[in-house]
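**Student:** just coords:
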């Protein structure tokens, strides 16, 4: 069973519905204590809505005693995540 969600090229409000559905399915499938990996290898763009989605994803994961980590983050995207202090909530690899 895979616990990886492939992130879209652009992670903004337009991605919210699909992302929320994937996250809910993943949390339901893996149950409590899951570690969900968000693979950002293709992600070129994230805006404030995308950051908000990550914060909400963290809250949903925490409510099921699970965690989220982002992996394969490009330097420009990582810089944005760090500026938003997301590393305090979500592991950034």
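**Tutor:** Great, that's in hand. Every value quoted in this text rests on a predicted model; they were computed, and no experiment measured them.
**Student:** going by C-alpha atoms from here, please, whenever you check contacts or count neighbours.
**Tutor:** Will do.
**Student:** can you give me the strands in the chain?
**Tutor:** Listed from the start of the chain, the chain has strands (DSSP state E) covering 4-6, 10-11, 35-39, 45-46, 67-71, 91-92.
**Student:** need those in a markdown table with distance to residue 84 and mean neighbour count, can you?
**Tutor:** Rendered in a markdown table, the data for the strands of the chain read as follows (distance: least, Cα to Cα, whole Å; neighbours: other Cα atoms under 10 Å):
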| stretch | distance to residue 84 | mean neighbour count |
| --- | --- | --- |
| strand 4-6 | 21 | 16 |
| strand 10-11 | 15 | 18 |
| strand 35-39 | 17 | 20 |
| strand 45-46 | 11 | 18 |
| strand 67-71 | 14 | 20 |
| strand 91-92 | 12 | 16 |
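**Student:** before we go on, here's another structure to hold up against the first:
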């Protein structure tokens, strides 16, 4: 089993404005290899741009033989991700 290499703390609002910082964090985590956990304890909002960022990041992590895992999701973002069927491609703890 692959170990979690990195934990990325997600912002309160995860949308297009988060993309630069998030992509940089993913790139740094990919260098370590392994699984990447997205700690969503503070995340209260996600939109379609945020979901797009998750999908693209998931492809990069899988190409690196790792898994993207989301943890500590609050009910509102969890519901939005559920509507987008994200749990089919990203592990949600």
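**Tutor:** Ah, there it is. Remember, it's a predicted structure, so these values are computed and weren't measured experimentally.
**Student:** TM-score for these two?
**Tutor:** Once superposed, chain against chain, the TM-score is 0.93 (TM-score structural alignment, normalised by the length of the first structure); 90 aligned residues with a Cα RMSD of 1.2 Å.
**Student:** just to revisit the earlier point, make CSV from the strands of the first structure and add distance to residue 78 of the first structure to it.
**Tutor:** CSV is the format used below for those (distance: least, Cα to Cα, whole Å):
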stretch, distance to residue 78 of the first structure
strand 4-6, 16
strand 10-11, 13
strand 35-39, 13
strand 45-46, 10
strand 67-71, 10
strand 91-92, 8
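**Student:** residue 27 of the first structure is in contact with residue 61, isn't it?
**Tutor:** Yes: using Cα atoms under 8 Å, residue 27 of the first structure and residue 61 qualify as a contacting pair, with a distance of 7.1 Å.
**Student:** and the helices in the first structure?
**Tutor:** Remark: helices of the first structure, listed N- to C-terminal, are 16-30, 48-63, 75-83; assignment by DSSP state H.
**Student:** relative to residue 1 of the first structure, which of the ones you listed is closest?
**Tutor:** Residue 1 of the first structure lies closest, by Cα to Cα, to one member of the helices of the first structure: helix 16-30, at 8.4 Å.
**Student:** quick one, that closest one and helix 48-63 angle?
**Tutor:** In terms of direction (axes from the mean of the first three to the mean of the last three Cα atoms, to 10 degrees), helix 16-30 of the first structure departs from helix 48-63 by 20 degrees.
**Student:** residue in the second structure paired with residue 4 of the first structure?
**Tutor:** With TM-score structural alignment as the criterion, residue 4 of the first structure lines up with residue 7 in the second structure.
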